[in-house]
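# Requesting a structural model of the entry that follows:
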Amino acid sequence: MVTPRRTLSALACALVLAGCATGPDYRKPQVDMPAAWTPEAPWRPMQPQDAIARGPWWERFGDVQLNALQQQALAGNQTLAIASARLSQARAQLDVVSAGQYPQASIGARASRLRISGNRPLTNYNSPNYATVQNDFALGLNVSYELDLFGRVKRSVEGAAASAEQSAADFENTRLLLSADLASNYFNLRELDIELDVVTRAIALQRRALELAASRHDLGATSGLDVAQQQALLDNTLTQVDILGKQRAQYEHAIATLTGTPAPQFSIAPSTAAIAFPAIPLGVPSDVLERRPDIASAERAMAAANAQIGVASAAFYPSLMLQPSYGVDSRNWGSLFNAPSVLWSLGVSATQSLFDAGRLRAGVDFTKGGYEAAVATYKRTVLTAMQEVEDGITGIASLDRAYAQSQSAIASARRVLDLANSRYDGGVTPYLDVITAQQSLLNSERQAAQLMGQRLLTSVFLIKALGGDWHERRDAPSQAGPVAEPGKPDAS
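Below you'll find the predicted structure:
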């Protein structure tokens, strides 16, 4: 005889077992991290606040056009739309899996009229069969609930939750990559605008020099060689305009696609306005683990893979289902809800695999292999992050020095050109010295423009490596100040 005490004891045991889960509990692997970065001045430590939204980091460059393009890309980029849809799917899947933790109830109704065969097999040889026609009305409530004694449902929910968080990190990573890609293309375009401005000013200078050489030749002061040399230099410089224009158009088309705009309907007016170099603070390497969305995604992938080990391990144990039901059944509608029409059932179904030729064991081994791969991916992502930050730090420091040196080179090239013109006018040197000085100035100014572009691109690269924006006073001075246009004196 089953007593209430025994029933309570059995229920208590089931609840205790339900608290257990197969498979290992998740623990994030340790990655060897250096104590600090090795920055050069003027880098400074930062205090990470990863719980705060990263925000529009591109605004730190102080470019209104870039800010508008970024907002347009966030609203219209199709890659970001795909990532958003994937995130919605992952969250919906979490809701689907989480529903397995609760009983599932359904209600069913049936109304039919049927004829029973008079020639059906006899169940009672003392009573003959008769063909009868009758109604059948039924209404029932069915409940099913899986007793999660071995943690299959619990691990499934853990895995789905980790996958949803991974999708959220993937969305943030897509957003970061989109904004960085757009900023990179935009700064490449602006660098070409400055180069085109340099080349255009050089062409004007070379045309005046060609007119001067032609005038001196007409007066018989010089040979035709001087005119031919100057014309060759001018033709070569004119060729560069078409080459730079082609490159600029390609960056413009790329920006159009990133913002979700058809390329034929998109254009950006040329501009040589100064762009600020933002002061980028640095923290210790562990900050990268907290900030970068791709690292967060890799870490959540490990948690999901670990949960799948528990799901696969639970298949070794019985699957228990509670399936109570309650309802009414009658051949007459009027008596459907009478006491004699009530029917009910209460039972437990259990399924246990006895022989599967190693299928379950192979499934566990498969999930363990997936977890090891996820761990390796996580560690690789962390190492890559540290490499990218170090590359960004050293790159910016080197480019700052190179850009400062390029300004000195431009000033020196201008002095050389002035001296060459004076000596040529005095008949001391041949015109080839003037040609050489002109070409040297053009090369120096274009090199300065290219260094400025590389410095901006490296800033974007480092911000991306750090995981996005940081949080400090917005009126903090920039590290290198506004960018001076190559070939023009600084405001200072």
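
# alpha carbons only for contacts and neighbour counts from here, please
Will do.

# longest single strand anywhere in this protein?
For the chain, the strand that runs over the most residues, judged by DSSP state E, is strand 132-147.

# Who are the packing partners of it?
strand 104-116, strand 319-322, strand 325-330 (3 or more Cα pairs under 8 Å, 6 or more residues apart in numbering; DSSP states H and E).

# Next, the angle strand 104-116 makes with that strand.
160 degrees (axes from the mean of the first three to the mean of the last three Cα atoms, to 10 degrees).

# Flag every buried residue along strand 132-147.
For strand 132-147, burial by neighbour count (16 or more other Cα atoms under 10 Å) applies to 137, 138, 139, 140, 142, 144, 145, 146, 147.

# before we go on, could you also do this sequence so I can check it against the first one:
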Amino acid sequence: MTMKRRPGLFLLVPLSLAFCLPSCRSTERFVRPQMDVPEGADATQDAALSIHTRPRWWQVFHSSNLDRLEERAFLYNRDLAHAAAVVDKAAAMASAEAAGELPQASLKAGAARQELTKGQQYSQSLPERGRDLWQASGILSYEVDLWGKLRMRSGAAQADLLASAAARDAVWLRLSAEVASGYISVCTWQEKCDIIRRVHESYEQTCSMYEKRFEQGQYPELALRRVQAERDKTLAQLRKAENELSKAESILAVLVGESPRAIISGGKTRGREELLSMTPPAIPAGIPADVIDRRPDICEWEMRLRAAHERKEAARADRYPSLVLTGELGHVSTALEEVLNQPTRLYDIGGSMLQTLFDGGRKRAALDAASAEYKATEAAYEQSVLVAFREIRDALVERRQGAAIYDATKSEVDCLRRSWDIASRQYDAGYIGLMDALDTHRSLLNGELEMADAEEMRLNAVVKLCKALGGGWKGS
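Model (predicted):
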């Protein structure tokens, strides 16, 4: 009595290994590095906020022009568009890696000319030694993920996708801060131009009066030349301020994605509103507990660290045996018209295990490289955390000092305005000379320009703090 051979019996050993071997070794799970951070600043979330869920922190300024510029920048800025395209690329690569965990099916069709021996020709009663072979078959293959290698590679690709999304969010946050600072700079230079222009117009009127009286012999030439010098000096200051205003507008135009033609024409971003005279919003004391997860740059490095960990584990698992199950079902015939007939059917099913014995140290080197990449990324992650808290501290200090500088400068300008009011009255009454009046007016001009700088610093401190906190704070 003969027993029938069952093709499934050939798979017992590989399948048994497929189920038993994974229990021999487990991969290490990723754990966020522990750091000595301020109390209440450690969080446990893993992913960065998406662009659409991040708060519109710049709305604390209540500026419709700034809101419009921010939204335009998100639509047309090229850096943000590039970052979004990188996310799309990472998503495609993650899908490609995930496909490696699934069975692979393919279709094979071919034709060949076969030359037989004379013995084969006689035994098969063929009229000639050459014959054509036609084949059509489907192939199914599946690599059993014994050690988690494929899963780790897919996990690394997913982490890279999250890292690229966090990098896009970092570009978004940096862009929003640059647009806000750029708009504040434009408003500041507009304010300076207005201040200098008013003074220059005043000097123009005074100079015109002095020129008429000089021609009449009422004023000496020295007084006329002093007034003319002050007029020309303020005119030079005005031209410099207008030049800086033009530069600030060009920078802002690039940020919001203006066309080159629009940038050259200029003049589209003006509109001071009440931005410089507003009272900055109150900032809560302390550091938010979720600051690590609110900062997209930290989230980016954490995801890159996770990806490096997964690649290291995948490189380690790649040194162990791999098991591949294959199956093929098709037809082979010497006649094309009979290739799909039942008698020409064939199948092949089986499994194979592969273990590298010698590769010149390639896999060991790959593991060493992955381990080094993990250490380097870990250092970069820890550095990003340190930089984040340094930026928060600097922003808090600048916010406090900026408010103090603004208050002191405002008090100084109030005194200078009162001084100029008194000096102008005394000059008209003849109690003081022209030089004293000009000195007082010059001091007032410089004080008002310094006050505009203090206003810019005070508002930029809010921008820097919002950026350092990852996009404002709760309730902002």
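
# The helix or strand just after the longest strand of structure 1 against structure 2, how far on average?
Using DSSP states H and E, the helix or strand that directly follows strand 132-147 of structure 1 along the chain is helix 152-218. Following the fit onto structure 2, the mean deviation recorded for helix 152-218 of structure 1 is 1.6 Å by mean Cα distance after the TM-score superposition for structure 1.

# Repeat that for stretch 305-313 of structure 1.
Stretch 305-313 of structure 1, aligned to structure 2 and superposed, deviates on average by 1.1 Å (mean Cα distance after the TM-score superposition for structure 1).

# And for stretch 134-143 of structure 1?
Compared with structure 2, stretch 134-143 of structure 1 is 2.6 Å away on average (mean Cα distance after the TM-score superposition for structure 1).

# Show residues contacting that stretch.
Among residues not part of stretch 134-143 of structure 1, those counted as contacts by Cα atoms under 8 Å, 6 or more residues apart in numbering are 103-115, 322-333, 336.

# And for stretch 423-439 of structure 2?
The contact list for stretch 423-439 of structure 2 (Cα under 8 Å, 6+ apart) reads 223, 420, 440.

# Most neighbours among those, please name it.
residue 420 (21 neighbours; other Cα atoms under 10 Å).

# Quick one, which of the contacts of stretch 134-143 of structure 1 are buried?
The neighbour-count test (16+ other Cα under 10 Å) marks 322, 323, 324, 325, 327, 328, 329, 330, 331, 336 as buried among the contacts of stretch 134-143 of structure 1.

# Same list as before, these that is, but in JSON lines and with distance to residue 383 of structure 1 included.
Putting these into JSON lines (distance: Cα to Cα, whole Å) gives the following:
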{"residue": "322", "distance to residue 383 of structure 1": "49"}
{"residue": "323", "distance to residue 383 of structure 1": "51"}
{"residue": "324", "distance to residue 383 of structure 1": "54"}
{"residue": "325", "distance to residue 383 of structure 1": "57"}
{"residue": "327", "distance to residue 383 of structure 1": "62"}
{"residue": "328", "distance to residue 383 of structure 1": "66"}
{"residue": "329", "distance to residue 383 of structure 1": "68"}
{"residue": "330", "distance to residue 383 of structure 1": "71"}
{"residue": "331", "distance to residue 383 of structure 1": "74"}
{"residue": "336", "distance to residue 383 of structure 1": "71"}
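
# List just the nearest of the residues you listed to residue 469 of structure 1.
Nearest to residue 469 of structure 1 among those is residue 322, at 52.0 Å by Cα to Cα.

# Who are the contact partners of the equivalent of that closest one over in structure 2?
Under the alignment (TM-score structural alignment), residue 322 of structure 1 pairs with residue 325 of structure 2. By Cα under 8 Å, 6+ apart, the residues touching residue 325 of structure 2 are 141, 142, 143, 144, 349, 350, 351, 352.

# The fourth one contacts residue 321, correct?
It refers to residue 144 of structure 2. No. With contact defined as Cα atoms under 8 Å, residue 144 of structure 2 does not reach residue 321; the gap is 10.5 Å.

# burial of the nearest residue to residue 98 of structure 2 once chain neighbours are set aside, as a residue count?
Distance criterion Cα to Cα, 6 or more residues apart in numbering; nearest residue to residue 98 of structure 2, sequence neighbours excluded, is residue 154 at 5.1 Å. The local packing of residue 154 of structure 2 (other Cα under 10 Å) involves 25 other residues.

# repeat for the one 10 residues further on
Here the number of neighbours of residue 164 of structure 2 (other Cα under 10 Å) works out to 26.

# Would you quantify the distance from it to residue 314 of structure 2?
From residue 164 of structure 2 across to residue 314 of structure 2, the span is 21 Å (Cα to Cα, to the nearest Å).

# Run through the strands of structure 1 in chain order.
According to DSSP E, the strands that structure 1 contains are 104-116, 132-147, 276-277, 319-322, 325-330, 342-345, 348-351, 481-482.
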